[in-house]
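I need the structure of the sequence given here:
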Amino acid sequence: MAHLLGAERLRLEYPTRVVFDGVTVGVSEGDRIGVVGRNGDGKSTLLSLLAGRLEPDDGRVTSRRGVTIGMLDQGDVLDPSLTVSAAIVGGRAEHEWAGDARVRDVIAGLVSDIAWDAELSTLSGGQQRRVALAALLVGDWDVVMLDEPTNHLDVEGIAWLAQHVRSRWSASSGGLVVVTHDRWFLDEVSTTTWEVHDGVVEAFEGGYAAYVLQRVERDRMAAASEARRQNLMRKELAWLRRGPPARTSKPKFRIDAATELIADEPPARNSIALSRLATARLGRDVVDLEDIGVEFGTKRVLDGVTWRIAPGERTGILGANGAGKSTLLSLVAGTLEPTSGRVKRGKTVNVATLSQRLEELEGLEKERVRDVVGRLRTAYSIGGKDLSPGQLLERLGFSSAQLSTAIGELSGGQRRRLQLLLVLLSEPNVLILDEPTNDMDTDMLAAIEDLLDEWPGTLLVVSHDRYLVERVTDQQYAVIGGKLRHLPGGVDEYVRLRALEDDARSGTLHESSFAASTASAAAAPTASGLSGSERRTAEKELSAAERRIAKLESERAKLHIELAESDQSDYEHLGGIQRRVQEIDDEIDGLEFRWLELQEQLG
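Next up is the predicted model:
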């Protein structure tokens, strides 16, 4: 494919560290590249170098003659005195831009809820960000670079953006480079993934899921190599300990070899290995909302909502901005009283909320991380072992040096992790997460999800990150029109409902036909050839298969750990574990085959 843009032997160094050293990358026609990596490793810097906004210390950036590059940086701001229309279409006449299908699509997808003549200075930060994204996307670019474009977009906005960039160019033209922590979006749009780490850029074929598979294989091979190195190290040290004490001094080359092996030990990546924090016991009753109504002035936000939350329930709450999600969770948390109806709360319920604001850290900016956690307890019991606050923080991804860092000097992601730790250490049995993905990179999100997998309480999540919602919750509800609606089809069902709602509101569907289409949905055949009821049955079976596969994979992982920790001379016990692992593998194979069949049926 034709070359669009590239970089050769890039080097960039700051006074305290080397950001890139000898990086060579390229963007060709048809490339759709997702960029991942830990916070601070240089993802945004890489985009700035490729776009020509930042000059490297060494190396060069090249582009084909005439190539146009459009970039949206996290720090890009528009003139606040402009109106929305001026920012997006400039001075173009209405008949000109209204006749452009791309412009109409961008406006409908990103700013349909914002007044066309509103000044940017009167808009919220999230609305200004959407206007800036729209202003970029209405342009005609050969290469589009987006830095965290899904920030401030809701679920349907993210779905629209994915569809837009997929259809923006033909398969063999144009180039997209996007930095985002939204893993669903990465999988939807990326055909190549660049991982930025340790001063280099490593390319993987495929989107986020394919990248994870390849990285696991890479790490597995590295682990095998490390195991061989450790075995050699043990042999070396055993040899040094045998025989006369003088042997350890005479063959100095042997000591040097052992020292070299230890020095070559690669540093472990930050990860969260928190197994389970102590939780208070939940009774049979958690929180029941019965025929709840909430009004603010003349506006009715919730109307006739009934929701009985069960112990151990894991639920995702979806809804457009302003639909009433936060109001609903405030009722659960007890920080808001309903206008009508009643809230019944169990006697042992202890609710904690991980809010978008870092309230738990307010006023602590000058205090050290270790001291803040240490004031809560002197020791924590994890997996039957007592850990000091410092040891626990290290397991949460903080380096030894960061334990003595003032909280005010931590990055956004580090503060978010510390906030989560402090919330969990308050021993809640109902945990509410309000947009928990802010300031998190993909590695840390995976680690947080792993922690939540082992948290035994009731979990309620509000997030526009559909990957996170589908990953950590077992069911989803949506707040639509003041009502709480169960979503058996998950996030996809919510996106379809919102599309129907928008069509009905805009007049493309008359009210009568909209009601008729809803009433006949169970019997009408879909594009896949299934009737509505058949489709729902297939979707339920698909969802059940996914849950079963996840449970089996979890059991298999635990069996592998048990296999490694078991007495290797107990052949009968080891054989039993291996037989169960084989049974799980066979069942997963069957379920995956059925999953593919169902996906094909559903289209």
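
Every contact and neighbour count from this point should use C-alpha atoms.
Fine.

For Arg284, which non-adjacent residue is spatially closest?
Pro311 (6.7 Å; CA to CA, 6 or more residues apart in numbering).

What ranges does the stretch 401-550 of the chain have for its helices?
Counting by DSSP state H, counting those that start in this stretch, the stretch 401-550 of the chain has helices at residues 412-425, 442-453, 466-472, 490-506, 511-519, 532-565.

Go ahead and name everything in contact with the fifth one.
Spelled out, that is helix 511-519. With contacts defined as CA atoms under 8 Å, 6 or more residues apart in numbering, helix 511-519 is touched by Ala504.

Also this sequence, please, to line up against the first:
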Amino acid sequence: MNLVNLESVSHSYGPKPLLSDVSLGIEAGDRVGVVGRNGGGKTTLISVIAGDLKPNGGRVTHNRGLHVASLSQGDDLDPALSVQEIVLGGRPEHEWAGDAGIREILSSLLGDIDLTALAASLSGGERRRTALAKLLIDEHDLIILDEPTNHLDIEAIDWLARHLSGRKTALLVVTHDRWFLDAVSTRTWEVVDGSVERYEGGYAAYVLAKAERARIAASAEARRQNLMRKEIAWLRRGPPARTSKPKFRIDAAQALIADEPPARETVELVKFAAARLGRTVYDLEDVTLHAGGPGQGPLVLDHSTWQFGPGDRIGLIGVNGSGKSSVLRLLADTVQPDSGRVVRGRTVRLAHLSQELGELDPARRVLETVEEVRKFIQVGKKEWTASQLLERLGFKGDAQWKVVGDLSGGERRRLQLLRLLMDDPNVLLLDEPTNDLDIETLNELEDLLDGWPGTLVLVSHDRYFLERVSDRIVALLGDGKLSMLPGGVDEYLARRASGAALSARAASGAAAPAAPAPAGAAQDSASGLSAKEERELRKELSRLERQLDRLSGREAKLHASMADAAADYGRLASLDAELKDIVAEKDGIEAEWLEVADRLGE
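Model (predicted):
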């Protein structure tokens, strides 16, 4: 059933049309992600669909009785009302407290907010979460979200993606968060040059299909195609979950990345970074740090020892308020530890992008502001001019001659980042660098950082950017330590979920799980197995491992066969069904393996 139809819709502000003769529709159950350049018409499109904006031309039709809920980038919360009054309205407590769905929304989005607090006292992030909770409490036919992940941490974004995926409501979402796009959307619309290009699948499928369209059209934009190939290569080489969304395999896309090298020449970059930095970059020795200064505010580090080496590319994650920015300020030497020592390498040349916009002369031109730092810079094996780098980060043509005072917040953010890079640092500390950047600019920034040799410490809630740019994930888990997470963001979310479950058990008075046996304890006493039982289980473990190896081999052959049969859709469907059977069998055997290993205490 069609919910909304647009017929030949056009709209413009000034001479440039944002929408030009656009016709499309949203059906019940559709989940559409909207992408495009900042200022390209994304917000205009969703405002027209929501009925909040009447277009200059064309017709917009809503299904009779359609219930639409919208979350804009601002909010209209009444400052005199409490959070509870805004979110729950006049619902009696016994009604909402007894509803598991409402309780989940409240605990996931507002768990750290006093429900009796007035809206006037809330921070920007708290207002955002309050508005989002208010929207999700009710049932709707169509939910429209404009940048819903703003001000949310990785954990909240993960919950929101799972929550939206579990609803039957139609969804239209504008976001620059590519991980979120892949997690919630089954179709992608790109708003470009007044039209809306439509693609099946989430972000990964969109990248593949767009590259194929560009190949067929023999696009003259060679550099953009190179960037797209690099993006595809990283998507294909990344975790399997990233490539499970597309429902097709394109032979041309396979050809595009056949000889594509890894996104970064890691060994070469580390070697170059070591030559620029030496052996010591930052050594934290028995450091204790509070967020508000010595003994003030939450404890961030408690007698923590850590080393940041040359060429390290570290993503630092944790819940809001865990102290990520404080750690960056500690490295930047703008705050001092309560105790302990921070040893900085003598050759460190630091650039720190904080969340606060630095002072820029509002009367100067954009290009002048960059060229006063440096006119040329070497990135990887190529020399770039200030003008070329400005173009890569979205300042094209006349935009380079705009006055700084006329720039938006996002444009100032890009300009500040570029000035830092032009100063040729060998250590970069980036605190939420992706704020206000669109996807094309993010791709350019990622490509730029791919060739940058040095030590990088990144704080970001943009999971895609975090995993794309960093090589290792380190977390602040509230225990006063920096914890290495080999499993990346997935391991972080699992640890957080496990900790929340333990806290809930403790709060309810349930017995906590028994602590693991200390290292060196006798295996028989820990597992209760006889020597014979242990031998039998080890044989079973070995058998299961051989089965997994065999299935992995068949899976690899099937992938190769699917690539060869990319144009034969009948053959592809048959191979895909066989592949799903093998993956399901592997999952079952892996579960058996884990069970046996657990019995053996491994």
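
Tell me how they score on TM after superposing.
TM-score of the superposed chains, computed with TM-score structural alignment, normalised by the length of structure 2, equals 0.75; 488 aligned residues with a CA RMSD of 3.3 Å.

Tell me the residue in structure 2 aligned with the residue nearest to Arg284 of structure 1.
Matched to structure 2 by TM-score structural alignment, Pro311 of structure 1 sits across from Pro310.

Now for its match: which residues touch it?
By CA under 8 Å, 6+ apart, Pro310 of structure 2 lies in contact with Val270, Ala273, Ala274, Leu277, Gly278, Arg279, Thr280, Val281, Gly454, Thr455.

In which helix or strand does the second one reside?
When you say that, I think you mean Ala273 of structure 2. In the assignment (DSSP states H and E), Ala273 of structure 2 maps to helix 266-277.

related to what we said a few turns ago, checking the residue nearest to Arg284 of structure 1 next. Helix, strand or coil?
coil (DSSP: H, G, I helix; E, B strand; the rest coil).

ok, Leu256 of structure 2 - contacts?
Leu256 of structure 2 neighbours (CA under 8 Å, 6+ apart): Arg229.

so it, which of the three states?
Strictly by three-state DSSP, Leu256 of structure 2 counts as helix.

which position in structure 1 aligns with it?
Using TM-score structural alignment, Leu256 of structure 2 sits opposite a gap in structure 1.

Could you measure from Leu256 of structure 2 over to Ala209 of structure 2?
Distance, Leu256 of structure 2 to Ala209 of structure 2, by CA to CA, to the nearest Å: 12 Å.

now the match of Pro311 of structure 1: how far from Ala274 of structure 2?
Pro310 of structure 2 sits at a distance of 5 Å from Ala274 of structure 2 (criterion: CA to CA).

which neighbours do those two share?
With CA under 8 Å, 6+ apart as the test, Pro310 of structure 2 and Ala274 both reach Gly454.

show me the contacts for Leu72 of structure 1.
Contacts of Leu72 of structure 1 by CA under 8 Å, 6+ apart are Ala132, Leu133, Leu136, Met145, Leu146, Asp147, Pro149.

and the first one, what does it touch?
This points to Ala132 of structure 1. Leu72, Asp76, Val77, Leu78, Ala87, Ile88.

top of the residues you listed by neighbour count?
Ile88 (25 neighbours; other CA atoms under 10 Å).

what's the matching residue for that one over in structure 2?
Residue correspondence to structure 2 (TM-score structural alignment): Ile88 of structure 1 is matched to Val87.

Now that match: closest residue in space that isn't a chain neighbour?
In space, Val87 of structure 2 is closest to Lys134, 4.2 Å off (CA to CA, 6+ apart).

now swap in Arg342 of structure 1 and tell me
Glu290 (5.5 Å).

Mind telling me what the one you found corresponds to in structure 2?
By TM-score structural alignment, Glu290 of structure 1 lines up with Glu285 in structure 2.

gap between the residue nearest to His510 of structure 1 when sequence neighbours are not counted and Ser517 of structure 1?
Spatial nearest neighbour of His510 of structure 1, excluding adjacent residues (CA to CA, 6+ apart): Ala504 at 6.5 Å. As judged by CA to CA, Ala504 of structure 1 and Ser517 of structure 1 stand 11 Å apart.

These two: which is more packed in?
Applying other CA under 10 Å to Ala504 of structure 1 and Ser517 shows that Ala504 carries more neighbours, namely 17 against 14.

Please pull up the equivalent of the more buried one in structure 2.
By TM-score structural alignment, Ala504 of structure 1 lines up with Leu502.

got it, and Arg218 of structure 1?
Counting by TM-score structural alignment, Arg218 of structure 1 lines up with Arg213 in structure 2.

Check the burial of that match by counting its neighbours.
14.

Now it: which helix or strand?
Per DSSP H and E, Arg213 of structure 2 falls inside helix 203-216.

Buried residues, the following helix or strand past that helix. List them.
For helix 203-216 of structure 2, the succeeding helix or strand toward the C-terminus, using DSSP H and E, is helix 222-237. By 16 or more other CA atoms under 10 Å, the buried positions in helix 222-237 of structure 2 come out as Arg224, Gln225, Leu227, Met228, Arg229, Lys230, Glu231, Ile232, Ala233, Trp234, Leu235, Arg236.
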